[in-house]
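Student: fold the following for me, if possible:
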Amino acid sequence: MKYEGVLTKMRTEIKDVVQYYLIWENDFINMNQLINKKISLNFLRYQCLNCGLEKKIYRQGFCYDCFSSIPQAGDWVINPELSKAHLDQEDRDLEFEKRAQLTPHVVYLANSSDVKVGVTRRNQIPTRWIDQGAHEAIEIVEVPNRYLAGITEVALKDHVSDKTNWRKMLTNDILDLNLEEEREKLKEFIPEEAKEYYLANNKETEIKFPVLEFPEKVKSLNLVKNPFYEGVLKGIKGQYLIFNDGTVFNIRGNEGLVVELNVLV
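Tutor: I've put the predicted structure just below:
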């Protein structure tokens, strides 16, 4: 069975075990059905997710020109504290920025490798947690715009990490923690502007990933430098495919690559 298309991050569905879907232009694959099967990946070319041209991908699936100009790649995306739409100030496209920024956002704790703090839109929960490979997560505050979420995250990351150790996450070197207790420890550090939005009663969400076998050590597949790879898929966690030889492939980190995927066994 052969598929060809441009990579975009896998769609997910939270059930007893997370379901993953790789979406092509005219088809899709339930990736859970490929676990324990041999598959191959072959890099063919680039295709920018914005302009659609065959140009080298710079970041987030975009070529350099698009990344430098489109509102979807503004600095506020990575650094939400830089959001300015609530002040009616434009970065690249005020209409787009208002739609994206002036909507409910959540600051949360997620446990992927260690506990980390993060920000996402309300409608991206639990998708954001799944993408980060978190086996447990909980909301801290729900605020009406991205700026308030951003300044809350900045305040809290003085006391808890805002990074995921992807190697620990993929080797399953993790601890189960009481995130309600961890949230309570951080309550006093929430900025005054966001204190009224504290969520005191939310329970933590537990997430199970479709992994048959975790590697002892991981090696990341760079499909541009090594354009062909073949292996037995042993699991999926976060946006990573995990193979039998310890190779891992980050689908989201390779958005904009056109690949051929073959199911061999």
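Student: from here on, just use CA atoms for contacts and neighbour counts.
Tutor: OK.
Student: do I have it right that residue 93 meets residue 73?
Tutor: No: when contacts are counted by C-alpha atoms under 8 Å, residue 93 is not listed as touching residue 73 (11.0 Å).
Student: residues contacting the nearest residue to residue 34 once chain neighbours are set aside?
Tutor: Spatial nearest neighbour of residue 34, chain neighbours left out: residue 233 (6.8 Å); criterion: C-alpha to C-alpha, 6 or more residues apart in numbering. By C-alpha atoms under 8 Å, 6 or more residues apart in numbering, the residues touching residue 233 are 34, 35, 36, 37, 38, 39, 241, 242, 243, 244.
Student: okay, residue 233 and residue 219: tell me how far apart.
Tutor: Relative to residue 219, residue 233 is positioned 14 Å away (C-alpha to C-alpha, to the nearest Å).
Student: got the contact list for the closest residue to residue 63 other than its chain neighbours?
Tutor: Sequence neighbours aside, residue 57 is the residue nearest to residue 63 in space, at 4.5 Å (criterion: C-alpha to C-alpha, 6+ apart). Neighbour list for residue 57: 46, 47, 48, 63, 64, 256, 257 [criterion: C-alpha under 8 Å, 6+ apart].
Student: any idea how far residue 79 is from residue 253?
Tutor: Distance, residue 253 to residue 79, by C-alpha to C-alpha: 18 Å.
Student: give me the element residue 107 is part of.
Tutor: Assigned by DSSP states H and E, residue 107 belongs to strand 105-111.
Student: any idea how far the helix or strand that that strand is followed by is from the chain center?
Tutor: Scanning the chain past strand 105-111 towards its C-terminal end, the next helix or strand to appear is strand 115-121 (assignment: DSSP H and E). Distance of strand 115-121 from its chain centroid, counting by C-alpha atoms, centre = their mean, to the nearest Å, is 11 Å.
Student: let's compare: structure for the following, please.
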Amino acid sequence: MQYQTVLKKMKTELNDEVQYYLDVENDFLIFNQLLDKELEISFEGYQCLNCGEEKKIFRQGFCYECFYKSAAVGDWIMKPELSTAHEEIEDRDLDFEKKVQLQPHVVYLALSSNVKVGVTRKSQIPTRWIDQGASKAIEIVEVPNRYLAGITEVALKDYVSDKTSWQKMLKNEISDADLIEEREKLKAYIPEEAQEYFLANNGKITEINYPVLQYPTKIKTLNLEKAHVYSGKLKGVKGQYLLFEDNTVFNVRNNEGYRVIITVK
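Tutor: Now for the predicted structure:
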């Protein structure tokens, strides 16, 4: 069976094991059902997720022009502390920025390799944790806007990393840190503006299991632009990565905007 699509990040659903879905033309693939099957991925070109034109992808599925004009990829996306909608200050599109920034956000701890601190919209839990390949996660504060979440993350970064070792995450080399203990240690460093939003009564850890039959021992990253065609046996899915038997890994999200043909053999 062949499926054509413009790649977008996989949709997920948290059950006993994460379910992974990829939209393809007039259909969708459930990767959980494709474990131990041979997949061929063929690179066919580009299509910007914003303007829809067949332009080379620059970043995050956008062509160069769209990346620097679309409100969906403003600097505040990667750096929440730069959010200004709460002050009625526009970056690129104030209406869009209000819609995204002025809603509940959560600062959390996740365990995907080491312990890391992160920010996400409340509506994106647990999707954000799954996309990062976290095996466990716990909320620290829930604040009413993105700016407060951003300054909280910045303050906590002095005491805990905000990065994941994606190689260790994919190899399933995970620290055995106690997230509840780490959360309590960080409480004192939450900025004064966000102290009242500490989730004192929410010490619940979310545990996440992934559909993986075999973890890679060495990491070989698939570059579709160079390889054009790749074929391998699917052994697992974790984060936004497809894991293959020959230790090749393919980051679906990093290839958003690529037109591909996926063949299930």
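Student: TM-score for the pair, please.
Tutor: Once superposed, chain against chain, the TM-score is 0.99 (TM-score structural alignment, normalised by the length of the first structure); 264 aligned residues with a C-alpha RMSD of 0.6 Å.
Student: what's the most distant pair in the contacts of residue 57 of the first structure?
Tutor: Using C-alpha to C-alpha, the pair of those lying farthest apart is 64 and 257, separated by 14.4 Å.
Student: so between the two, which is more surrounded?
Tutor: Using other C-alpha atoms under 10 Å as the criterion, residue 64 of the first structure and residue 257 rank with residue 257 on top: 26 against 14.
Student: let me see the contact set for that one.
Tutor: Under the criterion of C-alpha under 8 Å, 6+ apart, the contact list for residue 257 of the first structure reads 6, 7, 43, 44, 45, 46, 47, 57, 61.
Student: what about the fourth one, which helix or strand?
Tutor: Put plainly, it is residue 44 of the first structure. Using DSSP H and E, the secondary-structure element containing residue 44 of the first structure is strand 38-46.
Student: that strand vs the second structure, average offset?
Tutor: On superposition with the second structure, the average gap between strand 38-46 of the first structure and its aligned counterparts reaches 0.3 Å (mean C-alpha distance after the TM-score superposition for the first structure).
Student: how close does the helix or strand that that strand is followed by sit to the second structure?
Tutor: Following strand 38-46 of the first structure in sequence order, the next helix or strand is strand 57-59 (DSSP H and E). Its matched residues in the second structure lie on average 0.5 Å from strand 57-59 of the first structure after superposition (mean C-alpha distance after the TM-score superposition for the first structure).
Student: whereabouts in the second structure does strand 57-59 of the first structure align?
Tutor: Residues 57-59 of the second structure are where strand 57-59 of the first structure aligns, taking TM-score structural alignment as the criterion.
Student: quick one: the matching stretch to chain centroid distance?
Tutor: Going by C-alpha atoms, centre = their mean, the spacing between the C-alpha centre of stretch 57-59 of the second structure and its chain's C-alpha centre is 17 Å.
Student: hang on, the earlier thing: any chance of the contacts of residue 57 of the first structure in TSV, with distance to residue 179 of the first structure too?
Tutor: Supplementary listing: the contacts of residue 57 of the first structure in TSV, determined by distance: C-alpha to C-alpha, whole Å:
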residue	distance to residue 179 of the first structure
46	41
47	41
48	39
63	39
64	39
256	36
257	37
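Student: quick one: which of those residues has the most company?
Tutor: The member of the contacts of residue 57 of the first structure that has the most neighbours, counting by other C-alpha under 10 Å, is residue 256 with 31 neighbours.
Student: for that one, give me its contacts.
Tutor: Contact partners of residue 256 of the first structure, counting by C-alpha under 8 Å, 6+ apart, are 6, 7, 8, 46, 47, 48, 49, 57, 61, 62.
Student: check which helix or strand the residue nearest to the first one when sequence neighbours are not counted maps to.
Tutor: The one in question is residue 6 of the first structure. Taking C-alpha to C-alpha, 6+ apart as the measure, residue 6 of the first structure lies nearest to residue 258, with 4.0 Å between them; neighbours along the chain are not counted. Element membership of residue 258 of the first structure [criterion: DSSP H and E] is strand 257-263.
Student: what do you get for residue 170 of the second structure?
Tutor: The secondary structure element spanning residue 170 of the second structure is helix 166-171 (assigned by DSSP H and E).
Student: that helix: average distance to aligned residues in the first structure?
Tutor: Helix 166-171 of the second structure differs from its equivalent in the first structure by a mean of 0.3 Å after superposition (mean C-alpha distance after the TM-score superposition for the first structure).
Student: okay, buried residues for that helix please.
Tutor: Within helix 166-171 of the second structure, the residues scored as buried using 16 or more other C-alpha atoms under 10 Å are 166, 167, 168, 169, 170, 171.
Student: can you show me the helices along the stretch 51-200 of the second structure?
Tutor: With DSSP state H, counting those that start in this stretch applied, the stretch 51-200 of the second structure shows helices at 64-67, 75-78, 94-101, 127-131, 146-156, 166-171, 179-186, listed in chain order.
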